[in-house]
Structure formats: C-alpha cells, structure tokens
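Student: kindly generate the corresponding structure for this input.
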Amino acid sequence: MYCSATLEGLFRDTFFSRYHTVLEGGAEEPVYSPGAPHRIVYTRDYFRSALHEVAHWCVAGPRRRTLEDYGYWYAPDGRDAGQQQLFARVEVAPQALEALFCAACGHDFRVSMDNLDGDEAALRLEAAFAEQVHRRAHRYLEEGLPPRPLAWCRALAACFNTGWNGGAESLDRVFIFSAERMTPDAGR
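Tutor: Below is the predicted model:
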C-alpha cells in the first residue's frame, strides 16, 4: 500500500509545473540537488524517507532551494549530545511536517533522531524531541499550513483516500511516542 514510487508520481503531478522539482529514490544517503530539474533524492525505496525529504523541501525557502542540500549543516551518525541538540533544533519543523504528511496518508509516524551510534546522552533526547515535534505539528495545524505542505497533504489524502481534513485527531492517531529504535525505513 505504501509504495515510494507512488509518492514520486504524486509529487511530480502536484509540484513539477510550478517548482520544476522531482522526487527520486535509490540513494544511499538523501540529498537535495538544485538544477534543471531540481532533485529531492531520498534513501533507497523508503516511503518515510521520501516524506521526510519532501518535508525538508517544504521548509526551505526560495534561496535555500538554490543550494545543495539547502545549505544545511549535517553531521553523520555518531553525534555527541551537543551535536544531537543542534540536529534536533533544525529537525523539529521538518519532522512536524513529516508527521502531518503521515497523518494525511494514514501512515504511522515516529520521530527519527538519526543517530543510532550516538552516545547515551544523545539517545536520551528522543522523548523530549518527540514532544517538541508533536507540539510543532499541532501549531502548524492551529496556525494553518503554508501552501506547499498544505498542497502535499491534500494530494496525499486524495491519493490514499484517508479523508484527512487537517484536524488534530488524524495527527494524534498516527503519532507514536516510543523510545524503541527505529527501523531503517524510519526517516532520513
């Protein structure tokens, strides 16, 4: 049911004519590459990775969408607590949008700290991070989604026939608060 190739076609149908951007899977590591067309490349064929990378694209403004990987800082797996706190600060908004995308298509959502080899202090941040992401997702709903995330949520809801209407109940239904380790299909 949740096939990443479906997301690629849906993304093209929803955004290509205005933003000249495509969504593609198959990468070992995700990346955004500006060009003709711009490319959002997600990990392998992971559905959640595709949603996560679209969330980053939705957060990035026009200037950042001209930069490789939006000009973001990224440290690989194995971050210490300080690096993990910085990671969490920049990931709250994209993961909140990803949670809303999951709600729109009826897919479970868990935060991803993307740091399986980090130290213990870094791993303890997960519960607090999940709460921040949940609050930010609710704030998006209260304030109203920006145009690109709203268009994507509507496209997902129509494609997956979920009846998503932007209400908090659909978010709360898919948002899983868990300290369990994520599967490789979880996020980035």
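Student: all contacts plus neighbour counts: C-alpha atoms, from now on.
Tutor: Fine.
Student: packing partners of whichever strand or helix holds Leu51?
Tutor: For Leu51, the host element (DSSP states H and E) is helix 47-59. Packing contacts for helix 47-59, counted by 3 or more CA pairs under 8 Å, 6 or more residues apart in numbering; DSSP states H and E, involve helix 4-19, strand 21-27, strand 38-43, helix 81-105, helix 147-160.
Student: between strand 38-43 and it, find me the angle.
Tutor: Here helix 47-59 points in a direction 150 degrees away from that of strand 38-43 (axes from the mean of the first three to the mean of the last three CA atoms, to 10 degrees).
Student: list the contacts of helix 47-59.
Tutor: By CA atoms under 8 Å, 6 or more residues apart in numbering, the surrounding residues in contact with helix 47-59 are 2-4, 7, 23, 25, 30, 40-43, 65, 93-95, 97-98, 101-102, 148-149, 185-188.
Student: please give the structure of this sequence too, so both can be compared:
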Amino acid sequence: MEHKLEDIIAIFDQCFEKEFNTKLIKGGDEPIYLPANEERPYHAIYFAHGFYSSALHEISHWLIAGEARRKLEDFGYWYEPDGRTEEKQREFEQVEVKPQALEWILATAAGFRYFASSDNLNGGVGDTQPFKQAVYEQVKFYAKNGLPKRAETLRQALAKFYNTGEGIDLSKFDITRI
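Tutor: Predicted coordinates for the structure are as follows:
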C-alpha cells in the first residue's frame, strides 16, 4: 500500500481545517506546531522531512492537546533535545505514551507500520520495553473506552481511505513488532 504525503495532508485538512482552522504542512528538519498569528491566519502542524510517520506523530500530539494548549507554540510542552540521560528519557517517555498510542492506532488505520520512538539517538535510551508496554496498554484502553472525538474522526477517515476496516482491532497490534 502506498502512503503519499498528499493523502495524509488532504485527509487531515478535510477533517479539521474548517472547524479548527488547522493545516498539516510538510516541513523541514524539525517538526513544530505554530498557532495562528498576524502573518499566518491558521494553526500549522509542520511535520519533519516529509516523512509520513512524522506527520502521524505530530498529528497525534495535536489530537492530545486541549484548546488552551493549541494556542501555544508546540503546545507549551518542554522538550529536552537528543542526548537525554536515562532519567530524562523516562520523563520524556511518560509524556509520549498517549501520543504514541494514538500514532499507533492511526498508523494501523492507515495500513502503515508503526515503530515506538525513543527520539534519543545520542543519549541513554536504556530498556525500552516498559515504554512499549505502556503504549500498548494505552492502545488497549482506547480500544475499550473509545478515542477522543478528534482522534476518532481521523481514525475513521484513514480507515475509510485505506480500506482497513472498522473499529480498533487489537489483533493488529503486536508489541513485539514495535
């Protein structure tokens, strides 16, 4: 199955541009979310290097962010750059569980392979299994209790476009492959 950037951009924009004044945009080296301002009258989710996986990841952060956070650059989250210690890495992973669970669900709806991201190539990643397990547990929680409204809207649109079926099928989520 081919995954074109134009498709994910069109699907996202069709779901959210009008109601939330938000666009998905192919960016450069670093992903970033920028709220609307005088020069750009819409909110912009820039994903890195034109990678489909980066688009899904940045969208997932937007889906988690509440209305107040969507008014802040990068949703007001702290970000410790690559090279984190193992302690800082565990803190990073705690705030990444929900976005990465959504990313995995969206990737599955799009028929796209998800990989858990430590985003710490030059630091102390340590044992990633507890993080992967936490992401999987969050996926199971969403499957049982439902997704937030915007996330479900996008999941359904992706599943329809890529013809991957209805609902969240937990048999498609294999923790040993992420």
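Student: do you know how far Ser125 of the first structure is from Gly118 of the first structure?
Tutor: To be clear, residue 125 of the first structure is Leu; Ser isn't right here. With distances taken as CA to CA, to the nearest Å, Leu125 of the first structure is found 11 Å from Gly118 of the first structure.
Student: whoops, Pro34 of the first structure was the one
Tutor: Counting by CA to CA, the gap from Pro34 of the first structure to Gly118 of the first structure is 31 Å.
Student: with Gly26 of the first structure instead?
Tutor: Taking CA to CA, one finds Gly26 of the first structure at 26 Å from Gly118 of the first structure.
Student: so which of the two has more stuff around it?
Tutor: Gly118 (18 against 12; other CA atoms under 10 Å).
Student: just to be sure, that one is in a strand?
Tutor: No. If the criterion is DSSP: H, G, I helix; E, B strand; the rest coil, then Gly118 of the first structure is coil and not within a strand.
Student: residue in the second structure paired with it?
Tutor: Correspondence of Gly118 of the first structure to the second structure, assessed by TM-score structural alignment: Gly123.
Student: leaving out chain neighbours, which residue sits closest to Ala159 of the second structure?
Tutor: Once flanking residues are discounted, Ala159 of the second structure sits nearest to Ala109: 4.6 Å by CA to CA, 6 or more residues apart in numbering.
Student: so how many other residues sit close to the residue mapped onto that neighbour from the first structure?
Tutor: Using TM-score structural alignment, the partner of Ala109 of the second structure in the first structure is Ala104. A count of neighbours around Ala104 of the first structure, defined by other CA under 10 Å, yields 29.
Student: surely Ala104 of the first structure and Cys153 touch.
Tutor: Yes. Using CA atoms under 8 Å, Ala104 of the first structure makes contact with Cys153 at a distance of 5.3 Å.
Student: return every residue with contacts to both of these two.
Tutor: By CA under 8 Å, 6+ apart, the residues touching both Ala104 of the first structure and Cys153 are Trp164.
Student: from Arg124 of the first structure, how far out is the residue nearest in space to the middle of the first structure?
Tutor: By CA atoms, centre = their mean, the first structure has its centre lying nearest to His52, at 2.1 Å. For His52 of the first structure, the distance to Arg124 of the first structure equals 22 Å [CA to CA].
Student: Leu150 of the first structure now?
Tutor: For Leu150 of the first structure, the distance to Arg124 of the first structure - CA to CA - is 32 Å.
Student: the two: who's more crowded?
Tutor: The residue with more neighbours, out of Leu150 of the first structure and Arg124, is Leu150; 19 against 12, by other CA under 10 Å.
Student: what is the aligned counterpart of that one in the second structure?
Tutor: That one, Leu150 of the first structure, aligns with Glu152 by TM-score structural alignment.
Student: how about Tyr33 of the second structure, secondary structure?
Tutor: strand.
Student: next, count neighbours for it.
Tutor: Tyr33 of the second structure: 24 neighbours (other CA under 10 Å).
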